[in-house]
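Chemist: Turn this into a model:
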Amino acid sequence: MMVVFLVVFGIFSTVYAFDCPDNCKCSTAAHKNLTVCQEGDLRSIPRTLNPYTNHLDISGNVIENLENRTFVEAGLINLQAIVLKSSTIRRIEQGTFVGLKWLIELDLSNNFIENIHPLLFSDNKLLEMVNFSGNPITRLVPYQFTTLQNLRTLDFRNCALENVEEEAFSNLVSLQTLCLKNNKLTTLPKNIFTWLKQMHNLDLDENPWQCDCNVQVIAILLLIRGLYNSNGTLTCTYATKPTIIRWQDMDHIHNDCEHHVQAHVKETIMSGSPRFGKSTVFKYMNTTRRLPRYSSHILQSPFLPWIAAFLALITSYGCVICICNIYKYRIQTNTHKKNYECTNKREENSIYRDDFCLIDEENTTSDVSVSIDL
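Modeler: Now for the predicted structure:
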């Protein structure tokens, strides 16, 4: 059986490699039907590609526009990965990727894309990785990727982002890695990362951040969720003076941002965000003007008042139990006392009865009794 499979696979690989257009290389390996058409001076997606192709690398060409249904009309409905980097792409129409039900990875890096339609990936529910790095994209609108619930990696490094709306990353429940490195971002909405529960890699380096309340809230978010850059390279500056502040020192500025931080903490609690320590929650619910220092968490633990309240509650409960037991004991004692007194009175009154028995003290075994009539 294995021999038959290898023979069939070898024949398919040979046919697949033979049926390959000019300026392209086709191969089959590890369950991948790979077609590579790099730097072939292509102006559009070739219509002569093998329909069984599931990995297509067409980077380094001159494809300025991607039109609606361009891949489906080329018969490439089995695509799982598309690489279109450095292909001078300027415009992508809304229905470009319609019909690609199995698409998982898409690389559009280093092109000239300025806008992304919110419904561009409405037909690609299985997408896990999208790379837009190196494009002059300036803005991400609300619900930019709302249909991509399986998206895990999103890359916008080296773009020209100036504005990212609060709901831009909404519904990305599986997003784990987000890169916004080297853009023109000065601030972000404070709630932009609240709903990204699975995210554990976030890169915000090399942006001209301005020190405001939103940035302070985001800095706190990075700390309490373990997303802060361990190298401490993130900095911001005041709009009125060129003072450079490290993000880990953002607790020293903007005391008027306290209510912003508290509101964000409440929203983060509601979102069920992971790695959100309860001690930090209580810290910020009481005061937000100082970030917790790892060396003083024990000395300044916000749990101490709650522990004291818990011990007081336990003590009160124990006192109530003791009082109830004492009261119960007294009731039982009084009851026994009354029963004892009644028994004594009953025995004392028995000598006044008309009939009683005299027992021979000398012969205790005698069954003789004398009845005396008084």
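
Chemist: can we go C-alpha only for contacts and neighbour counts from here?
Modeler: OK.

Chemist: Reduced to three states, what does the residue nearest the centre of the chain come out as?
Modeler: Nearest residue to the geometric centre of the chain (CA atoms, centre = their mean): Lys197, 1.4 Å. Per DSSP: H, G, I helix; E, B strand; the rest coil, the secondary structure class of Lys197 is coil.

Chemist: Next, count neighbours for Gln210.
Modeler: The number of residues packed near Gln210 is 22, by other CA atoms under 10 Å.

Chemist: Go ahead and confirm the residue nearest to the centre of the chain touches Val173.
Modeler: Yes. Using CA atoms under 8 Å, Lys197 is in contact with Val173, at 6.7 Å.

Chemist: For Pro142, see how far away the residue nearest to the centre of the chain is.
Modeler: From Lys197 across to Pro142, the span is 18 Å (CA to CA, to the nearest Å).

Chemist: next one: Leu151
Modeler: For Leu151, the distance to Pro142 equals 17 Å [CA to CA].

Chemist: Compare these two (neighbour count), which wins?
Modeler: Between Leu151 and Pro142, Leu151 has the larger neighbour count (other CA under 10 Å), namely 24 against 15.

Chemist: Contact partners for the more buried one?
Modeler: Applying CA atoms under 8 Å, 6 or more residues apart in numbering to Leu151 gives the contacts 126-130, 172-175.

Chemist: ok, 6 Å please
Modeler: 127-128, 174-175 (CA atoms under 6 Å, 6 or more residues apart in numbering).

Chemist: Dump those residues to JSON lines, plus neighbour count.
Modeler: Below are the contacts of Leu151 laid out as JSON lines (neighbours: other CA atoms under 10 Å):
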{"residue": "Leu127", "neighbour count": "24"}
{"residue": "Glu128", "neighbour count": "19"}
{"residue": "Ser174", "neighbour count": "17"}
{"residue": "Leu175", "neighbour count": "23"}
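
Chemist: between those, which is closest to Trp209?
Modeler: Here the nearest of the contacts of Leu151 to Trp209, counting by CA to CA, is Leu175; it sits at 23.6 Å.

Chemist: I'd like the structure of this one too, to check against the first:
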Amino acid sequence: MAVVSLLMLMTALAFAAPDWMDCPTPCKCKWSSGKKTAVCEGGGFSSLPDNLDGEMQVLYLSDNYISRLARDAFKSVGLLNLQRIFMSNAALQEVHRDAFRDLIILVEVDLSHNQITSLHPETFHGNERLRVLYLNGNPLRRLVQAQFPPLPHLRSLELDGCQLEYVHRNAFVHLSALETLSLRQNLLRNLSEEVFMNFAHLKTLVLEGNPWRCDCELRGFRDWFLLSKLHSVPLTCSEPERLADRLWENVPSEEFACPPRVFVSPQAQVQAEAGGNVSFGCHVTGDPEPQVSWLYEGYPINHTWLVIEAEEGLLDKWANISVYNVSDADTGVYTCIARNILDTVSLNVTLVLPEVVTATTVSKSEGSLVWWGLVIVSVTLGCAAVITTIAVCCVRNRNRHHRRNLKASVSFTDQEKKLLDVSIATTTDRGTGSCEALGPDLELVEPPVHITIESEPLPLAVFPPPPEFSGSVLPTAAYGNIFISVSGQAGVPRNGDPAAEATRHSPLRQHGSPRHRRR
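Modeler: Next comes the predicted model:
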């Protein structure tokens, strides 16, 4: 009887489930394809389950709410023997670069249809046995240089529907064993053939469903792709409009072209000095090679003193113009024209000379009493003393300007204004400097001041006129050199005989504008 009981106990133990199959609810643990498998799909998990047996080889965690895989995510819960991990549609947003660290026998990972926007290039570092990787449906947008670490056994990589707009030419440089690459249903308009130069074993390349722009940037890849025999579904053009919906293989290679583009240098308006030299040009790109020409005021250029030079290049060139001894005959609009089989484009450059603007205003008066007082004082002191004082002040003022190289408008002191006004009123004979024409019966007339202002159209260092010579009639443009001349009637005797006309020129030079008055 004892023997029978012992045999029954041993039989029950033989048919009892092993401990690793005692999964926490809602997971189910079982053998599947000869692997210890934990099925935790749709279990409402917000993190990895931490009470699974450490011998688990396959883990299904799809349709959960695990937003982040932290550093050592699987190692920290004792799942170091995992070979396959399935986490599609699990609300993943972030994957730490070391999330899969120390999973040295991992061969397959599925992270499809999550919200992963980027993967660190060192993600999967050390998972050297990885053979299959699914990243479909994640908004990755860009694959950067060396996007994946060395994975010498990776055979299949799927990146469908990842909103990819850019793939670096060296994105897959460490995936030399890749046999299947799928990039369907992305936003790719262009690819370089260099992306795939490292693939000695590539057998399948899936690219349909991308909005390809069939221009010169895609020509190299188009030619390589059609020769590679890797495609099973023909690719079509989305852009430009003239090639929309046409199959790559039905569009000749030379029609994968780019229209010309023109850029002017240094700017759209160039200022030159009369009698000087000036150079300007245009930068042209295009494929096929664009032809470049220049027009002046809409007509072919025939100036014998104008030199056109070109730095030749098939797809990128400069066409420069040099004008020597510039005059008014050279000013105007120059047009750079570039053309190839697709289009003709142009851009204008305007050559200008500085403008000269003349305006007249009236000096500010100190009042009739001041004028009469100054006349009496000047007559009493003598014409010779007044003229000497004015000459000394003018010489000192000019020397001080040149010595200090002032960069502000010249302004007269009250004393200088009085002396200047006296000199204007008392100087009637410019040849002799005689004061004999002055008399007590003179009626003084306030003289007009004529100001010539050179306006600089370009943003040079220019300054407004001094306040003594400002008025509402001055132009609003920037001010350069200012020249002031004063002329007027010195006085009329009471007996009706006209007095000699008094004229005095007083040039006012504003430092800060290096040019003299334009010839």
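
Chemist: which one of the contacts of Leu151 of structure 1 sits closest to Arg157 of structure 1?
Modeler: Nearest to Arg157 of structure 1 out of the contacts of Leu151 of structure 1 is Leu175 (CA to CA; 16.1 Å).

Chemist: Which residue comes closest to the counterpart of that closest one in structure 2 once chain neighbours are left out?
Modeler: Aligned by TM-score structural alignment, Leu175 of structure 1 pairs with Leu178 of structure 2. Spatial nearest neighbour of Leu178 of structure 2, excluding adjacent residues (CA to CA, 6 or more residues apart in numbering): Arg155 at 4.4 Å.

Chemist: again with Lys30 of structure 2
Modeler: Thr37 (5.3 Å).

Chemist: Aligned to that neighbour, what sits in structure 1?
Modeler: Match for Thr37 of structure 2 (TM-score structural alignment): Leu34.

Chemist: would that match count as being in a strand?
Modeler: Yes. Leu34 of structure 1 sits within a strand when classified using three-state DSSP.

Chemist: Roughly how far does it sit from Asn150 of structure 1?
Modeler: 24 Å.

Chemist: circling back to that earlier point, in JSON lines, list the contacts of Leu151 of structure 1 along with distance to Tyr238 of structure 1 and secondary structure.
Modeler: Listed next are the contacts of Leu151 of structure 1 as JSON lines, based on distance: CA to CA, whole Å; DSSP: H, G, I helix; E, B strand; the rest coil:
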{"residue": "Leu127", "distance to Tyr238 of structure 1": "40", "secondary structure": "coil"}
{"residue": "Glu128", "distance to Tyr238 of structure 1": "38", "secondary structure": "coil"}
{"residue": "Ser174", "distance to Tyr238 of structure 1": "35", "secondary structure": "coil"}
{"residue": "Leu175", "distance to Tyr238 of structure 1": "32", "secondary structure": "coil"}
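
Chemist: which residues of structure 2 fall in helices?
Modeler: 2-15, 216-228, 368-381, 383-404, 414-426 (DSSP state H).

Chemist: could you dump those helices to CSV with mean neighbour count?
Modeler: Formatted as CSV, these follow (neighbours: other CA under 10 Å):
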stretch, mean neighbour count
helix 2-15, 9
helix 216-228, 17
helix 368-381, 15
helix 383-404, 13
helix 414-426, 18
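
Chemist: any chance of those in TSV, plus distance to Gly161 of structure 2?
Modeler: As requested, the helices of structure 2 are arranged in TSV below (distance: least, CA to CA, whole Å):
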stretch	distance to Gly161 of structure 2
helix 2-15	48
helix 216-228	21
helix 368-381	91
helix 383-404	71
helix 414-426	82
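
Chemist: Identify whichever of those helices lies nearest to Arg339 of structure 2.
Modeler: helix 216-228 (15.3 Å).

Chemist: With structure 1 overlaid, how far apart is that closest one on average?
Modeler: Taken over the aligned residues, the distance from helix 216-228 of structure 2 to structure 1 averages 2.4 Å (mean CA distance after the TM-score superposition for structure 1).

Chemist: what's Leu202 of structure 2 in contact with, if anything?
Modeler: Leu202 of structure 2 neighbours (CA under 6 Å, 6+ apart): 178-179.

Chemist: Alignment lookup: it to structure 1.
Modeler: Counting by TM-score structural alignment, the partner of Leu202 of structure 2 is Met199.

Chemist: Asn127 of structure 2 now?
Modeler: With TM-score structural alignment as the criterion, Asn127 of structure 2 pairs with Asn124.

Chemist: what's the nearest residue to its match if we skip its chain neighbours?
Modeler: Nearest one to Asn124 of structure 1, counting by CA to CA, 6+ apart, is Lys101 at 5.5 Å.

Chemist: How many neighbouring residues does the one you found have?
Modeler: Neighbours around Lys101 of structure 1, by other CA under 10 Å: 16.

Chemist: which one in structure 2 is aligned with it?
Modeler: Using TM-score structural alignment, the equivalent of Lys101 of structure 1 in structure 2 is Ile104.

Chemist: How about Leu221 of structure 1?
Modeler: Per TM-score structural alignment, Leu221 of structure 1 is aligned with Trp224.

Chemist: Asn78 of structure 1 now?
Modeler: Per TM-score structural alignment, Asn78 of structure 1 is aligned with Asn81.

Chemist: how deep is its match tucked in, by neighbour count?
Modeler: That count, for Asn81 of structure 2 with other CA under 10 Å as the rule, works out to 19.

Chemist: Please apply the same query to the one 4 residues further on.
Modeler: Using other CA under 10 Å, Ile85 of structure 2 has 18 neighbouring residues.

Chemist: One more: Asp203 of structure 1?
Modeler: Neighbours of Asp203 of structure 1 using other CA under 10 Å come to 18.

Chemist: these two touch, right, it and Asn182?
Modeler: No. With contacts counted by CA atoms under 6 Å, Asp203 of structure 1 stays clear of Asn182, the gap being 9.3 Å.

Chemist: Quick check: the match of Thr37 of structure 2 vs Asn54 of structure 1, distance?
Modeler: Per CA to CA, Leu34 of structure 1 is found 7 Å from Asn54 of structure 1.

Chemist: So for those two, which sits in the more crowded spot?
Modeler: Leu34 (23 against 20).

Chemist: what sits against the more buried one?
Modeler: So Leu34 of structure 1 contacts 26-27, 55 (CA under 6 Å, 6+ apart).

Chemist: let's see it at 10 Å
Modeler: 16-17, 25-28, 50, 52-57, 79, 81 (CA atoms under 10 Å, 6 or more residues apart in numbering).
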